[in-house]
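*Asks:* let's see this in three dimensions:
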Amino acid sequence: MKTTLGELMSAVQGLTTESEISEAVLKILAGLPSGKATFRHLIREIPNFVKLTPADHAVSETRPNEHVWEQRVRNISSHRKSEKNYIAAGYLVKVNGGLQITELGRQHAKKI
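*Replies:* I've put the predicted structure just below:
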């Protein structure tokens, strides 16, 4: 896979990438019997799976009540048509207020 401009910018700025956040979400959901969780639950759990950087903790310019990393969790849903997105890849599906892992996602989670 090619590196996207967003991923390059994240690396330069010291931000956790959307792919890294997506992997954490996959791991969280794979550990839940229902395989689904609200964004609020995912945001509460992500720091247990990802070492967030100081840049991740900056306040989002477009969502002033969120940190940048929290916005990236929600971006999984809003960027669902992007090439590297975990919804587009078939690993996750959007559910009311959150995300659910698919069987393909469970298989992928075992590899990461």
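*Asks:* could you use CA atoms for every contact and neighbour count after this?
*Replies:* Noted.
*Asks:* what about stretch 75-88, how long is it end to end?
*Replies:* Counting by C-alpha to C-alpha, to the nearest Å, you get 12 Å between the two ends of stretch 75-88.
*Asks:* which residues of the chain fall in helices?
*Replies:* All helices of the chain, identified by DSSP state H, fall at 5-13, 18-30, 39-45, 68-78, 103-109.
*Asks:* packing partners of the fourth one?
*Replies:* The reference is to helix 68-78. helix 18-30, helix 39-45 (3 or more C-alpha pairs under 8 Å, 6 or more residues apart in numbering; DSSP states H and E).
*Asks:* switch to 7 Å and redo it
*Replies:* Judged by 3 or more C-alpha pairs under 7 Å, 6 or more residues apart in numbering; DSSP states H and E, helix 68-78 is in contact with helix 18-30.
*Asks:* and what of the second one?
*Replies:* For helix 18-30, the helices and strands in contact under the criterion 3+ C-alpha pairs under 7 Å, 6+ apart are helix 68-78, strand 98-101, helix 103-109.
*Asks:* figure out which of the ones you listed is closest to residue 88.
*Replies:* helix 68-78 (9.5 Å; C-alpha to C-alpha).
*Asks:* sequence B follows; please return its structure for comparison with A:
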Amino acid sequence: MADEIDIARGVVQIANANGGLCTYKRAYREVPNHVQLSAANTAPSIKRPGEPMLHQLVRNIKSHQTMLGNFVHDGRLVHVPRVGFRVP
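*Replies:* This next block holds a predicted model:
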């Protein structure tokens, strides 16, 4: 199963290929092209019915920004409120 760090790496790759910005919508659509996802990653979220776990993992990059190893915390991504992420 791809974890939050794998997803964040994919977001960085997408941002680098798109002028430094990766919107949430683009991440949801394109992360599977950059990260090998498991069935668990694409399964419906328990907390948000009707939404795949991938969406939650993308949003968790922001939610876990105070944790060591998180790409926002470590300065590898910058959160753009209501948009997504950009590379610094």
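*Asks:* TM-score for the pair, please.
*Replies:* In this superposition the chains share a TM-score of 0.91, using TM-score structural alignment, normalised by the length of the second structure; 87 aligned residues with a C-alpha RMSD of 1.1 Å.
*Asks:* trace residue 99 of the first structure over to the second structure, please.
*Replies:* Mapped onto the second structure by TM-score structural alignment, residue 99 of the first structure lines up with residue 85.
*Asks:* check contacts around the nearest residue to that match once chain neighbours are set aside.
*Replies:* Residue nearest to residue 85 of the second structure in three dimensions, not counting chain neighbours: residue 79, with 4.6 Å by C-alpha to C-alpha, 6 or more residues apart in numbering. Residue 79 of the second structure is in contact with 62, 72, 85-86, counting by C-alpha atoms under 7 Å, 6 or more residues apart in numbering.
*Asks:* quick check: chain neighbours aside, which residue is closest to the equivalent of residue 7 of the second structure over in the first structure?
*Replies:* Residue correspondence to the first structure (TM-score structural alignment): residue 7 of the second structure is matched to residue 21. Among residues not flanking residue 21 of the first structure along the chain, residue 73 sits closest, at 6.5 Å (C-alpha to C-alpha, 6+ apart).
*Asks:* so the one you found makes contact with residue 20?
*Replies:* No. Applying C-alpha atoms under 7 Å, one finds residue 73 of the first structure not in contact with residue 20, separated by 10.0 Å.
*Asks:* next one: the residue nearest to residue 85 of the second structure from residue 43 of the second structure, what distance?
*Replies:* 25 Å.
*Asks:* what is the burial count for residue 31 of the first structure?
*Replies:* 13 (other C-alpha atoms under 10 Å).
*Asks:* so what corresponds to residue 88 of the first structure in the second structure?
*Replies:* Per TM-score structural alignment, residue 88 of the first structure is aligned with residue 73.
*Asks:* contact partners for its match?
*Replies:* By C-alpha under 7 Å, 6+ apart, the contact list for residue 73 of the second structure reads 65-67.
*Asks:* change it to 6 Å
*Replies:* When the contact criterion is C-alpha atoms under 6 Å, 6 or more residues apart in numbering, the partners of residue 73 of the second structure are 65-66.
*Asks:* now do residue 87 of the second structure
*Replies:* Shown in contact with residue 87 of the second structure (C-alpha under 6 Å, 6+ apart): 20, 77.
*Asks:* perfect, I'm done here.
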